[in-house]
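Enquirer: this one's sequence-less:
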């Protein structure tokens, strides 16, 4: 039944039989037959059918919750049995806010050096999506803010505290200064992350606290796009210090610390609070708690 539950989860996620079959790397008739067999085994209709996928029935919605839980438990069982034979092994799906990508690479590299049979899949997502992915058993862990917006029932390991840099072209009026007050950014052309990003919501609050009336010319969910805009000397951006230093290396970019009102926020590893936790995730949590700085 496990393979049919995975087909059902894929169909619910994609909302389309053809795309779900492609995701599962099987033929569409095979997926349709698997869903039908699952319905027969459970004795209920899970999917509304017409000329195309019509959504889940109420029984299907309930079954989807159980399907995610069962497949997640099965994955955990496989991981624990594999550890008894070969030590820590398997794949960790790590969902990460865009501003913590360099730290994600750091954590994964350090962990993989000690446990070479563990591989990582790093997904760039906003903080709300990370929590949803973990709830849906589609991500094993995340890296996100720890002390800004509610996280729910999770276990955490702080990695760093976010401070901010003004990122500008070396030809900018701000380049070469020891620091810049937030208030100096009023009216300056800015490239910023999109409002669905928690980093942007934090930056917006810092603007308000420091009396800044921002003039945003570019919004993107990609920090690469922001830095590329800065290189053209058309605007400036604000990024966490660690990420700014990583992205500025070898480029015609100046980094200037920002000073003013407002506190900084902690960023760290988050894991769903589940008992028992897989050996791999337990080891990852311990590694994060002693991770050396970048």
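Expert: That came in fine, so what should we check first? Everything numeric here is computed off the predicted structure, so don't read it as measured data.
Enquirer: From now on I want contacts and neighbour counts done on CA atoms only, so please keep to that.
Expert: Noted.
Enquirer: The stretch 151-294 of the chain: helices as residue ranges?
Expert: 198-209, 223-231, 241-248, 279-289 (DSSP state H, counting those that start in this stretch).
Enquirer: Export those to a markdown table and append columns for distance to residue 88 and mean neighbour count.
Expert: Supplementary listing: the helices of the stretch 151-294 of the chain in a markdown table, determined by distance: least, CA to CA, whole Å; neighbours: other CA atoms under 10 Å:
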| stretch | distance to residue 88 | mean neighbour count |
| --- | --- | --- |
| helix 198-209 | 33 | 18 |
| helix 223-231 | 33 | 19 |
| helix 241-248 | 30 | 18 |
| helix 279-289 | 6 | 16 |
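Enquirer: In CSV, list these along with distance to residue 24.
Expert: CSV is the format used below for those (distance: least, CA to CA, whole Å):
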stretch, distance to residue 24
helix 198-209, 32
helix 223-231, 31
helix 241-248, 35
helix 279-289, 25
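Enquirer: another one to put next to it:
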């Protein structure tokens, strides 16, 4: 019963709505509310701020939530470990990734599913870097793929995968960048369409511009990779994108991608899991596979290239 009540607390924190939390736990809203009240009675502290709608957790509830997430994660890890001993690895592997890492995710999930046919994989793509790390820290993700250029802290273990580098993406017909390469100064003079300024991938690009004494002022911003390509394809805009994106999208007809130089800048991207020991069996299996996959080499060439 205690585990079920802890599930209710975690679900309410995640959904921030009593009815949605109840649906996610496959119970009625009164059953969820009653379970939370009983948990408060058993622990002797208030956990939920109650009003006409969900108003958040109390300070005591926030502290209990941290423990609840760890207890439920340990339960899931125990079940996966026991299942692996019985029939081989099974369960659900949850991976979160920043938008630029789509190619790397695919290079890992293919061989992972082939090696572990009883495991299903859930990929949450397009997350912000802080959401990837927060999901791993709060046990809502088993692993994440994100940037490694900032300090992660002792709570995470990282496996480097590749170095992200950048190209200038333009519409070929308008020849905004006619040469075989372009500089960051060239890019700063063009009408730019870039990712949203709150996204880590955009902040990295802004840092490169700033390091060269430049400032990019995009006329158009989006949080969608597909929308960015569509805007550039329309012919009015140019963009700075990671070369790894081209491994997924290729260079669409009517568009050009030229390497950006002066300065040449790369940013490390890697697989991140919780550093807790013993490591959950699914995360352990994924990191073991990542150590043996040449993601950098695979992303070096576009599909179809020799």
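Expert: Structure's in. What do you need? On a predicted model such as this, the values are computed, not experimentally measured, just so you know.
Enquirer: about what we covered before: residue 7 of structure 1: which of the helices of the stretch 151-294 of structure 1 is closest?
Expert: Set against residue 7 of structure 1 and scored by CA to CA, these come closest in helix 279-289, at 25.6 Å.
Enquirer: which residues in structure 2 does that closest one align to?
Expert: Mapping helix 279-289 of structure 1 onto structure 2 (TM-score structural alignment) gives residues 281-291.
Enquirer: Would you mind getting the average deviation of the matching stretch from structure 1?
Expert: Compared with structure 1 after fitting, stretch 281-291 of structure 2 deviates on average by 1.3 Å (mean CA distance after the TM-score superposition for structure 1).
Enquirer: From the chain's centre, how far out is that stretch? Work that out for me.
Expert: Distance of stretch 281-291 of structure 2 from the chain centroid (CA atoms, centre = their mean, to the nearest Å) equals 17 Å.
Enquirer: Now do the buried residues in the helix or strand in which residue 122 of structure 2 is found.
Expert: Here residue 122 of structure 2, judged by DSSP states H and E, is contained in strand 119-124. By 16 or more other CA atoms under 10 Å, the buried positions in strand 119-124 of structure 2 come out as 119, 123.
Enquirer: What is it packed up against?
Expert: On a contact count with 3 or more CA pairs under 8 Å, 6 or more residues apart in numbering; DSSP states H and E, strand 119-124 of structure 2 meets strand 91-97, helix 102-115.
Enquirer: out of these, deepest packed?
Expert: strand 91-97 (a mean of 22; mean count of other CA atoms under 10 Å).
Enquirer: circling back to that earlier point, and of the helices of the stretch 151-294 of structure 1, who's closest to residue 101 of structure 1?
Expert: The closest of the helices of the stretch 151-294 of structure 1 to residue 101 of structure 1 is helix 241-248. By CA to CA, the value is 7.8 Å.
Enquirer: ok, residue 193 of structure 1 touching residue 224?
Expert: No. Counting by CA atoms under 8 Å, residue 193 of structure 1 sits too far from residue 224 to count as a contact (10.4 Å).
Enquirer: Give me the neighbour count for residue 80 of structure 2.
Expert: Neighbour count for residue 80 of structure 2, taken as other CA atoms under 10 Å: 20.
Enquirer: which residues of structure 1 fall in strands?
Expert: Assigned by DSSP state E, the strands in structure 1 fall at 47-49, 53-56, 90-96, 118-124, 141-145, 154-162, 164-169, 180-181, 189-193, 215-220, 236-240, 253-259, 265-272.
Enquirer: quick one: the shortest one aligns where in structure 2?
Expert: Residues 182-183 of structure 2 are matched to strand 180-181 of structure 1 when aligned by TM-score structural alignment.
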